[in-house]
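Engineer: Following is a predicted model, sequence given first.
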Amino acid sequence: MKDFFIEILTFLSDLGYLGIAIGLMIEVIPSEIVLGYGGFMISSGKISFIGAVIAGVIGGTLAQLFLYWAGYYGGRPFLERYGKYVLIKKSHIDIAEQWFEKYGAGVIFSARFIPVVRHAISIPAGIAKMSAWKFTFYTVAAVIPWTIFFLYLGMVLGENWAGIKDVAAPYITPFILVVVSGVVLYFVWKKRKNPPITTVKKYNGK
């Protein structure tokens, strides 16, 4: 399987930025591996970091939009029948639906960092007819730090990029906590900076 991945990545590397975007869109190889190889290409001078980030965000977002629209128009039966071709199992859909029903739209952001539900969470969002703009916003907000993180690790590992999942494992939980905490603090700060306007009615003595 590893050799299969390497063959695909070698082919995609010839496409440069487009290769990174396509690699993330088709979901055949885990995004960590694709981005890790992208980081290796950056360290080799084949592509730039900014260009790789843009390609990664576009590819990662489009991959989730495909699942969102599949859920939106095809519903659960369609995904249960054809989801296996993009590595989505029925059990993944079950878990994702439970998370979406329990935590609401905000889970579209937080679940992006958690195995199993990371990709499947797009499906119940589509089935529930969640706003496409809101879905895209939450998805992009999560894809950006994820892309930067694994591209950076790939750059650091260089020729040892293939072991990126093992290297990243101890950092995933702290990474998630930092990102989610940062987002929570931002919204708390924004809410305090712009408090809701309340209407005070004057007492007229009647």
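Structural biologist: Cool, got the structure.

Engineer: Going by C-alpha atoms from here, please, whenever you check contacts or count neighbours.
Structural biologist: Will do.

Engineer: Scan this structure for its longest helix.
Structural biologist: In the chain, taking DSSP state H as the definition, the longest helix is helix 164-193.

Engineer: quick one: the spatially most central residue of the chain and Ala125, what's the gap?
Structural biologist: The centre of the chain sits closest to Val143, judged by C-alpha atoms, centre = their mean, with a distance of 4.1 Å. Counting by C-alpha to C-alpha, to the nearest Å, the separation of Val143 from Ala125 is 17 Å.

Engineer: likewise Ser43?
Structural biologist: The value you get for Ser43 to Ala125, if C-alpha to C-alpha is used, is 37 Å.

Engineer: So between those two, which is more surrounded?
Structural biologist: Ala125 (26 against 20; other C-alpha atoms under 10 Å).

Engineer: which residues touch the more buried one?
Structural biologist: Contacts of Ala125 were listed using C-alpha atoms under 8 Å, 6 or more residues apart in numbering, and they are Tyr68, Gly71, Tyr72, Phe100, Ala105, Ile108, Phe135.

Engineer: let's bring in a second model and compare:
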Amino acid sequence: MLTVFHSVSNLLHSVGVAAIFLVLFVECFGVPSPDEIILLFSGYLVSAHRFSYPVVIIAAVAGSTLGATGAYFLARLGGRRVMLKYFRFLFRTPERLEYWEQYFQRRGDIVVLIGRIISGVRAVISYPAGLFNMPYWRFLIYTVIGSLIWALLAVTVGVILGPHVVQALNATKHYELPVIVGLVVLAALWYWYDRRKKRRQESPSPE
């Protein structure tokens, strides 16, 4: 953690606010990036009067939005062909793929909005949005809103914590694994519930 923190610190000192834009831009393509660390540390630099709060927020939202847009169109232009060729096992049948496409058309707004706030999910949420042809204007609106919420939360926490950012980051590491396990369990339960619901819908009703 300290190594990553020092790397982020050096990047911010050498590149400035542009580093925030670059890190969040790359993250949206699914590349592991220290987005939480750079936003929290930027908040600390804001509290030390070295960065401007509005400029940091604008750089973060711009990087996230442009990166998310790139991933969205990457998936929209070639994602379905690749998905059907190499990842058919994820959907099993064309009907299953159609089901998820309709689901995303109905509830994609809230999925994108919440996905932009959750760690890990925001790195890949643009791909299903593009794959399932979510209208770009809707994707853009909820991406900007979600990115803004996340940036405001992370940077503000950094401002409040100030020089204690490093200790806070080390403390959160103790809760990272339980949170991941909890998310996996919730996803498994939701998948089980969804399959059971669909089987009931497909089974013939007794006469």
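Structural biologist: Now that the structure is in, tell me what you want to look at. Just so it is clear, the structure is predicted and the values come from calculations on it, not from any experiment.

Engineer: Superposing both, give me the TM-score.
Structural biologist: TM-score for the superposed chains, counting by TM-score structural alignment, normalised by the length of structure 1: 0.63, backed by 156 aligned residues with a C-alpha RMSD of 3.2 Å.

Engineer: hmm, back to that, the residue nearest to the centre of structure 1 matches what in structure 2?
Structural biologist: The equivalent of Val143 of structure 1 in structure 2 is Ser147 (alignment by TM-score structural alignment).

Engineer: Work out for me the element its match sits within.
Structural biologist: Here Ser147 of structure 2 sits within helix 136-161, counting by DSSP states H and E.

Engineer: What residues sit buried inside that helix?
Structural biologist: By 16 or more other C-alpha atoms under 10 Å, the buried positions in helix 136-161 of structure 2 come out as 139-140, 142-159, 161.

Engineer: now do stretch 65-76 of structure 2
Structural biologist: Buried residues in stretch 65-76 of structure 2 (16+ other C-alpha under 10 Å): Thr65, Leu66, Gly67, Ala68, Thr69, Gly70, Ala71, Tyr72, Phe73, Leu74, Ala75, Arg76.

Engineer: Grab the nearest non-local neighbour of the second one.
Structural biologist: Sequence neighbours aside, Phe25 is the residue nearest to Leu66 of structure 2 in space, at 6.5 Å (criterion: C-alpha to C-alpha, 6 or more residues apart in numbering).

Engineer: From Gly70 of structure 2, how far off is the one you found?
Structural biologist: 9 Å.

Engineer: Show me where structure 2 has its helices.
Structural biologist: Counting by DSSP H, the helices of structure 2 are 2-15, 18-27, 35-47, 53-86, 94-115, 126-131, 136-161, 165-202.

Engineer: residues in structure 1 matched by the shortest one, start to end?
Structural biologist: This means helix 126-131 of structure 2. So helix 126-131 of structure 2 sits over residues 122-127 in structure 1, by TM-score structural alignment.

Engineer: mean shift between the matching stretch and structure 2?
Structural biologist: For stretch 122-127 of structure 1, the mean deviation from structure 2 after alignment is 0.8 Å (mean C-alpha distance after the TM-score superposition for structure 1).
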